[in-house]
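Undergrad: have a look; sequence and predicted model below, questions after that.
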Amino acid sequence: MNLWLWILVACALAYAWKLMGYFVPAKLLENPRMSRIAGTMTIGLLASLTVVNALATGQALVFDARIGALVAAAIALALRAPFLVVVLAGAGTAAGLRLLGWG
């Protein structure tokens, strides 16, 4: 099949999946347990994406400047720094480590 056909099929499936969210009964969404589960799933997905992007290149684990950036950002978060400072700390650390030749 043509690549564009697969892209259109994927777009249609993504749109249909999103549209199905509108058919979920409001009573189910108002349940406090459901909102707690949704919040927990969001945090778990974001954490897993962060770890995969920090440690993986293709199918291999790589220890490079991204780990230092993640540690610096985590320290800034622990110190309750504003989001912009967290991002700049991570980016600056990654740039510094790469300048020093690590990763």
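TA: Now that the structure is in, tell me what you want to look at. Numbering: from 1, shown residues only.
Undergrad: CA only for contacts and neighbour counts going forward, please
TA: Noted.
Undergrad: what's Ala56 in contact with, if anything?
TA: Taking Cα atoms under 8 Å, 6 or more residues apart in numbering as the criterion, Ala56 is in contact with Val62.
Undergrad: and here's the other structure:
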Amino acid sequence: MTLWHAILLASIAVLAIKLVGYAVPQRVFEQPRPRRTLELLTVSLLAGLVAVQALGGATGIVLDARIPAVLVAAGLFAIRAPFIVAVIAAAIVAALLRRFVGLA
């Protein structure tokens, strides 16, 4: 099996899962337990994506200027700062650390 076969199979599987989701009756999502699970699923997926982007490298976990930048953004979000302020502050922290400390 080549890489393209794996990508094609994964794409078909994702499409099938999505189509099965449309077939689930609406009343299932109105119950408290599935509703809570669906609400938490979005947050956990976003957290996973942020972790992969912040720590991921070509060969494994990479600790560089992205980690302090994400921590600054998280701190600003915790005190309810606007999104653009958190993004700009995180970018400035990452740029300063890369420039003066030498973190990649």
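TA: That came through, no problem. These numbers come from a predicted model, not from an experiment.
Undergrad: so how far is Ala89 of structure 1 from Val9 of structure 1?
TA: Applying Cα to Cα, to the nearest Å, the value for Val9 of structure 1 to Ala89 of structure 1 is 41 Å.
Undergrad: higher neighbour count, the two?
TA: More crowded of Val9 of structure 1 and Ala89, by other Cα atoms under 10 Å: Ala89, with 22 against 12.
Undergrad: for that one, what is the enclosing helix or strand?
TA: Assigned by DSSP states H and E, Ala89 of structure 1 belongs to helix 83-99.
Undergrad: show me what that helix is packed up against.
TA: Counting by 3 or more Cα pairs under 8 Å, 6 or more residues apart in numbering; DSSP states H and E, the packing neighbours recorded for helix 83-99 of structure 1 are helix 65-78.
Undergrad: what's the spacing between Ala90 of structure 2 and Ile79 of structure 2?
TA: Ala90 of structure 2 is 15 Å from Ile79 of structure 2, by Cα to Cα.
Undergrad: ok, now Leu97 of structure 2?
TA: For Leu97 of structure 2 relative to Ile79 of structure 2 (Cα to Cα), the value is 23 Å.
Undergrad: so between these two, which is more surrounded?
TA: For Leu97 of structure 2 versus Ile79, neighbours defined as other Cα under 10 Å are more numerous around Leu97 (18 against 8).
Undergrad: counterpart of that one in structure 1?
TA: Correspondence of Leu97 of structure 2 to structure 1, assessed by TM-score structural alignment: Leu97.
Undergrad: fine, thanks again, bye for now.
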